[in-house]
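Enquirer: whatever this is, show me its structure:
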Amino acid sequence: MADQSDRQSPQRTAASPASPSTQSGEVTKVGGVTYRTADTEYFEKRQLKRSAGIFGLWGLAVGAVVSGNFSGWNFGVDFAGFGGMLIAYAILIVMYYGLIFSINEMAAAMPHTGGAYSFARAAMGPYAGFVTGLAETIEYVATTAVIVYFSSGYADAVVSQLLGVDLPKPVWWLILYTIFVALNSSGAAVSFRFAILVSIISIVILLVFSAMALFSGAFSWDSLFNIVPDAGGSAFLPHGFLPILFALPFAMWFFLGIEELPLAAEEAHNPVRDIPKAALWARFTLVVTGLLVLVLNTGVLGAETTAGASEPLLDGFRAIVGDGLAAVLALFALVGLLASLQGIMFAYGRNMYSLSRAGYYPKFLSLTGRTQTPWVALIAGAVIGFCALVGVDLAGGEGGIAGAVVLNIAAWGAVVAYLMQMVSFLVLRKRFPNAKRPYKSPWGNSGAIIAAVISALIFLGFLLNPDYLPAIIAIIVIYAVMLITFWLWGRHRLILSPEEEYALSGGLDVVNLDDLVDDGERDDQPGESEVAPARD
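Expert: This is a model prediction of the structure:
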């Protein structure tokens, strides 16, 4: 339900809220929360730099997702067989089309770094914005930790084969986090160029594998259906229809992360135009690569072997060329994992930055510094992720309960964020009919409803599967602590950031972010600041 108090005139203890000319320190009370107007210096310390066009955004989206082609997806075959996994994959193609079309419409209307938090805040009030933003924080921080975990194994295998040196896992985690925090902190332009490079390399690796699978004779159609069916099952659906529901979270690994593009809105040259286009091309790229991997990787290894493989693509390469090139093959797989490590780390940095800039998280997390990147948020997310990995290791590693918790928390956070965003889309269309919408979803309300229903089904799958219970308990604890903290402390310390101004204006006030800082403080090239129409 939308926050009814947002529809009323804000109660002000000073003059009107939220414009570049407003005096700092003025207070606005609305919807049970209290806002303070920040001065120019506050936003100058929290600047981002526009560095990305369509190609850079495409690289960011593909890079964030592509590691899902290398590992993670295959456990769905264990639940539902190849046929069930194929059905789950098809269902998620539909879900992600509806999801991305809807997100593109909201991102073009609200070209701010807030992304999902911003959409839910405008639609349903500050508490919904906080719940949605926290879900994305959980998703991206947990996903980064999972990628670091798997990357450390591949990296150690490469170094061990080539140099005969083995390092403890925590050392690898520290090395990977340090390198990629430094990379993401060195400037947005560096991040986008790296994303393009590793995305292209990863796609080439997947295409090479596909060609080798087809022309080497290693692929077999019969191998797709070699799981012995249960009583009443079939070769196509060896365990029946219900396990398709349990396979959906694993099929998400082919697409999870593509929804991060709105978080790059303040670093794109023209987010209103470029984010929808980049999302379209990234979505098409990932549908093709995902289908190739699902069919060919399973056909090379066989469904039964694929279902239990910890590194299915690498095992597929080994099945074709043997173990003699193990180090080189592991290096190939590592490239895909590192592509996603960079992309997802970018996402959690911007997500935490936007929530901090608006006051939901501690405000120091949104400081940017000389390179105009949220380096404090990047370090904070890395520390949280590293601590989670230490917990995984102490609980018995990848196969322990803690390992399952981290993996499932990432998917759970994504599903909650998806569901909240689709509800936000429907509410915004009804609540803000006169808001400017430079891009409109071709699937309209129907696309959002379809995506919401499928997201709800995935959520139901989590509840019905006892393997996910530890993750659900962990999420409940995290939300309880964070919501109590926000209610007692955070809700009276919010800042009128661009995302909050949009919500309070009824969708009619799209803030030109360059108005919030002195012209001399910006490094953008002429014309790059024209993100949205000027104020009415």
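Enquirer: all contacts plus neighbour counts: C-alpha atoms, from now on.
Expert: Will do.
Enquirer: just how off-centre is the helix or strand residue 430 falls within within its chain?
Expert: Element membership for residue 430 (DSSP states H and E) is helix 401-431. In terms of C-alpha atoms, centre = their mean, to the nearest Å, the centre of helix 401-431 is found 10 Å from the chain centre.
Enquirer: just the buried positions in it, please.
Expert: 401-429, 431 (16 or more other C-alpha atoms under 10 Å).
Enquirer: all strands of the stretch 1-150 of the chain, in order?
Expert: Listed in chain order, the strands of the stretch 1-150 of the chain (DSSP state E, counting those that start in this stretch) span 11-12, 27-30, 33-36.
Enquirer: closest to residue 212 out of the ones you listed?
Expert: For residue 212, the closest of these is strand 33-36, at 58.9 Å, according to C-alpha to C-alpha.
Enquirer: one more, for comparison:
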Amino acid sequence: MPLARRLKTGDAVAIGLGSMIGAGVFSVWGPAIGVAGSGVLIALAIAAVVAYCNATASAQLAAAHPVAGGTYAYARAEIGPWWGFIAGWSFVVGKIASCAAMAMTFAAYAAPAGWQPAVAVGAVAALAAVNCFGVTRTALLTRILVACSLLGLAVVVAFGLAGAPVAAPSTLPAATAYGVLQGAGLLFFAFAGYARIATMGEEVVDPARTIPRAITLALAGAVVVYALVGITVLAVLGESATTSTAPLADVVSAVGWAPLEPLVRVSAASASLGALLALLTGIGRTTLAMARERDVPAFFSKIDERWHVPRRAEIAIALLVISIVLVADLRGAIGFSSFGVLTYYLIANAAAFRQEGGTRRYPRALQVIGALGCLLLVNTLPVVASLVGTIVIVIGVMYRLVRIRVQRLRL
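Expert: This is a model prediction of the structure:
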């Protein structure tokens, strides 16, 4: 049974913005400024360029292959089943970790000490339930959460820039080339959300037109928001941003508007929920596509007849996210997620590079830049994150080899 095509351009843009304008914009500035120093805006530009190249690759592929599954489906069609499997496996395991990171960030803003694990688990369970009752409900809730997030960010930018001390940026650490690249790698994590639109290619109206437009609009909106917020944090906090765990809340306090801090915290929690909701949706669709090809158990290919969603996959993903929330920390989840995401987009660029003729919408140079950017940024990640990510991909490859071997023996 195919998924129902119900999402229009506005719905898809909202889901893309909900995926990008999440926990990252509220928390990434401290670590990014700590490594990039005065070059943090250059790092933001690098991350944006790589994200744009990846977005155009995803858009070009999605227009030619308007089905659920994202790069898993695209790479299977363009460069072969093995590359598709690695892309899909990287996406699922990386984004499961990202879901855990978003849930933990939500709890850090919304819950008192001691209650954060329980609140994070509750958030995952609640949003998984929303996903199980139809994609139009997902789009509506995402719109509401994005609006709350943008309201909080507007307050930070408006009051922050109005009261910013002019001399604060001069206190920033000096930039180095490696530090700027590290900062770009961290900031890229905050951008990684536009692929949620492409993974829902089987549920949008007129996908050949809607998906490219929605990806471009969502990414452009996120770049503008991030640039404004980054400039505000630099102008107000300067070097003190490197030690802040909640830099945007600290911005409003530093300029004498401490009563607005609860509003910023509510917006941060809303942003985290919006990203978590969209991530859970995208992972469920990729898992569905992989189950249809038997790259994960076929049990997960079942679509609910009433609500037209892959309910079994949604529930399984939620349980895995909850288990990570209960045993992992935020930094480890983010590092592991970044490894999976960059691997996924590396393969997306390779698949888009292979497209010919009428399916080509963008010059190949963009895919080359995107692939090289992914390789460069993945090498700035912590060694442990890269090692664990490699091990998990190898485990996935071994699983598929065994599954193919068993299938051949049965013939």
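Enquirer: now for the helix holding residue 430 of the first structure, which elements pack on it?
Expert: On a contact count with 3 or more C-alpha pairs under 8 Å, 6 or more residues apart in numbering; DSSP states H and E, helix 401-431 of the first structure meets helix 75-109, helix 116-124, helix 126-163, helix 375-394, helix 444-464, helix 469-488.
Enquirer: I'd like the ones you listed as JSON lines, with distance to residue 255 of the first structure and mean neighbour count appended.
Expert: Shown next, in JSON lines, are these (distance: least, C-alpha to C-alpha, whole Å; neighbours: other C-alpha atoms under 10 Å):
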{"stretch": "helix 75-109", "distance to residue 255 of the first structure": "8", "mean neighbour count": "24"}
{"stretch": "helix 116-124", "distance to residue 255 of the first structure": "17", "mean neighbour count": "30"}
{"stretch": "helix 126-163", "distance to residue 255 of the first structure": "13", "mean neighbour count": "23"}
{"stretch": "helix 375-394", "distance to residue 255 of the first structure": "21", "mean neighbour count": "20"}
{"stretch": "helix 444-464", "distance to residue 255 of the first structure": "13", "mean neighbour count": "19"}
{"stretch": "helix 469-488", "distance to residue 255 of the first structure": "21", "mean neighbour count": "15"}
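Enquirer: and residue 202 of the first structure, which of those is closest to it?
Expert: helix 126-163 (14.3 Å).
Enquirer: and the angle for that closest one with helix 469-488?
Expert: With axes from the mean of the first three to the mean of the last three C-alpha atoms, to 10 degrees applied, the angle from helix 126-163 of the first structure to helix 469-488 works out at 130 degrees.
Enquirer: so the next helix or strand after helix 126-163 of the first structure aligns onto which residues of the second structure?
Expert: Following helix 126-163 of the first structure in sequence order, the next helix or strand is helix 169-185 (DSSP H and E). Under TM-score structural alignment, the match for helix 169-185 of the first structure in the second structure covers residues 116-132.
Enquirer: cool, stretch 110-121 of the first structure as well?
Expert: Counting by TM-score structural alignment, stretch 110-121 of the first structure corresponds to 65-76 in the second structure.
Enquirer: related to what we said a few turns ago, taking helix 375-394 as reference, get the angle to the helix holding residue 430 of the first structure.
Expert: With the same axes, to 10 degrees as the basis, helix 401-431 of the first structure and helix 375-394 are set at 140 degrees to each other.
Enquirer: which among the helices and strands packed on helix 401-431 of the first structure is found nearest to residue 275 of the first structure?
Expert: Per C-alpha to C-alpha, nearest to residue 275 of the first structure of those: helix 75-109, 6.9 Å.
Enquirer: how big is the angle separating that closest one from helix 401-431?
Expert: Using the same axes, to 10 degrees: helix 75-109 of the first structure against helix 401-431 is 40 degrees.
Enquirer: alignment lookup: residue 159 of the second structure to the first structure.
Expert: Match for residue 159 of the second structure (TM-score structural alignment): residue 212.
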